[in-house]
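[1] after the sequence you'll find the predicted model.
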Amino acid sequence: GKVPSLLQVYHHAGIALAMWGSSVTQGSWIAWVVCLNSFIHTVMYTYFLLSTLGIKVPGAKYLTSAQIIQFFTGIFGTIGVQVMGEECDTEASRAVLTFIQMYAVGLIFLFGAFFGKKYNKKDGKGKAKKN
């Protein structure tokens, strides 16, 4: 097989740590984050299934865009937990949330670089190709 990319290793190792930390600290915010992530993955794996079955489905770049939007939404949607402090969650849970928010910033950069490399290709004349 292929050697996994930095994006794949960072994404899968980071999410394993994040979910472990959130389950141990029982953060009140985790259900929202998991639902958001589950929605994106349901759409993504439906796309992969249809593609595997030979059904041409346009929109791979929209899936990548949706993932990037998910990361921003997760970061900004959980800021209230940080602002509310002890009224909202435990210190340990907020520490895990801080880790996840920083992890998501890394994902934004990595997925953004992937998007630029994959979907903003130039033709021989310096113009962006249509995808």
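    Received the coordinates, thanks. The model shown is predicted, which means the values in this text are computed figures rather than measured ones.

[2] switch to C-alpha atoms for all contacts and neighbour counts from now on
    OK.

[3] which secondary structure state does residue 58 sit in?
    coil (DSSP: H, G, I helix; E, B strand; the rest coil).

[4] please enumerate the helices of this structure.
    Along the chain, the stretches classed as helices by DSSP state H are 6-25, 30-52, 60-77, 79-84, 91-119.

[5] quick one: closest of the ones you listed to residue 128.
    helix 91-119 (8.9 Å; CA to CA).

[6] what is the orientation angle of that closest one with helix 30-52?
    Interaxial angle of helix 91-119 relative to helix 30-52 (axes from the mean of the first three to the mean of the last three CA atoms, to 10 degrees): 20 degrees.

[7] try this one side by side with the last:
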Amino acid sequence: MAALIIAGKKAYEEWVLGKMDHRSDELFLMSSIWSPVAVIGLYLYFVKCVGPRHMKNRPAYELNGVMKAYNLTQILCSVYMLLYSLKAGWAFKYKWLCEPVDYSFTASSIDVVRCVWTYMMIKLLDLVDTVFFVLRKKAAHTSFLHVYHHAIVFFGAWCCTKYVPGGHGTFIGPVNAFVHIVMYTYYFVTATWPEYRKSLWWKKYITQLQLAQFLIVTLHSSTVLFMDDSCKYPKPLAAFLAVQNGFMFILFAEFYVKSYRRKIK
């Protein structure tokens, strides 16, 4: 037992602590891996325990004004993220098939670190979606798909900021930002002018856009796996991104079939 504990401690120090990129240490939530673990723990505890218990004998909160402000904030954050990620690499500098991570201390590489951290902070803001669902007693919306997606994306964004802040895997940044601009614009319009909720035809196409996002990122991440050693982006990480986004594609496809295809039939 003692040998197992020592081996675990050594692995933790070598792989978790030893592989960290310390250029992000001064940024919010980036000083320790226990920061995102605590955030996700509190998120799950509220969503599955505290929130439902609090709302059990209470009427749903309206939150109309808060929801409008939140959706508008998400639109502005997504526009900023899209422009920032394009400026930092994907519009002018990065190669599409394979882009290694720049671990130097140049101004451009530090800017990329901050760009990836900004993406992580937006994923932190995304967790508020679930809080609103709980307070509005939308229990059907707090599904495994929703909760898993939000939790794993936030933790993955933290890991990318801490270990691989830049390079090939950041392609999801501009793609996801564009999808969120469309998605939260729909939410903002329907929250501000609820009379248009029935007439807006593009709700199901938002899910199709999300499916396209996961498929594109899966294929883009997979290109690294078929390249020789000249591609310096870590293949295990590329494989994880491909598998994770492929898994999300399957989950969202199942949701799409249940929500739209079966209703049509």
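    The structure has been received and is ready for your questions. Not measured: the values here are computed from a predicted model.

[8] sorry, back to before: can you redo the helices of the first structure as a markdown table with mean neighbour count and distance to residue 128 of the first structure?
    As requested, those are arranged in a markdown table below (neighbours: other CA atoms under 10 Å; distance: least, CA to CA, whole Å):
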| stretch | mean neighbour count | distance to residue 128 of the first structure |
| --- | --- | --- |
| helix 6-25 | 15 | 24 |
| helix 30-52 | 14 | 25 |
| helix 60-77 | 17 | 14 |
| helix 79-84 | 14 | 37 |
| helix 91-119 | 17 | 9 |
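
[9] how about those, which one is nearest residue 127 of the first structure?
    helix 91-119 (12.5 Å).

[10] counterpart of residue 85 of the second structure in the first structure?
    Mapped onto the first structure by TM-score structural alignment, residue 85 of the second structure lines up with nothing.

[11] excluding its backbone neighbours, what's nearest residue 85 of the second structure?
    residue 174 (5.9 Å; CA to CA, 6 or more residues apart in numbering).

[12] distance check, the residue mapped onto the one you found from the first structure against residue 115 of the first structure.
    In the first structure, residue 174 of the second structure lines up with residue 35, judged by TM-score structural alignment. Per CA to CA, to the nearest Å, residue 35 of the first structure is found 24 Å from residue 115 of the first structure.

[13] same check, this time on residue 17 of the first structure
    Counting by CA to CA, the gap from residue 17 of the first structure to residue 115 of the first structure is 25 Å.

[14] just give the nearest non-adjacent residue to the residue mapped onto residue 44 of the first structure from the second structure, would you?
    Counting by TM-score structural alignment, residue 44 of the first structure corresponds to residue 183 in the second structure. Spatially, and ignoring its direct neighbours in sequence, residue 183 of the second structure is nearest to residue 206 (6.2 Å; CA to CA, 6+ apart).

[15] give me the distance between the match of residue 44 of the first structure and residue 218 of the second structure.
    Distance from residue 183 of the second structure to residue 218 of the second structure, by CA to CA: 21 Å.

[16] re earlier: roughly how far apart are the match of residue 174 of the second structure and residue 6 of the first structure?
    25 Å.
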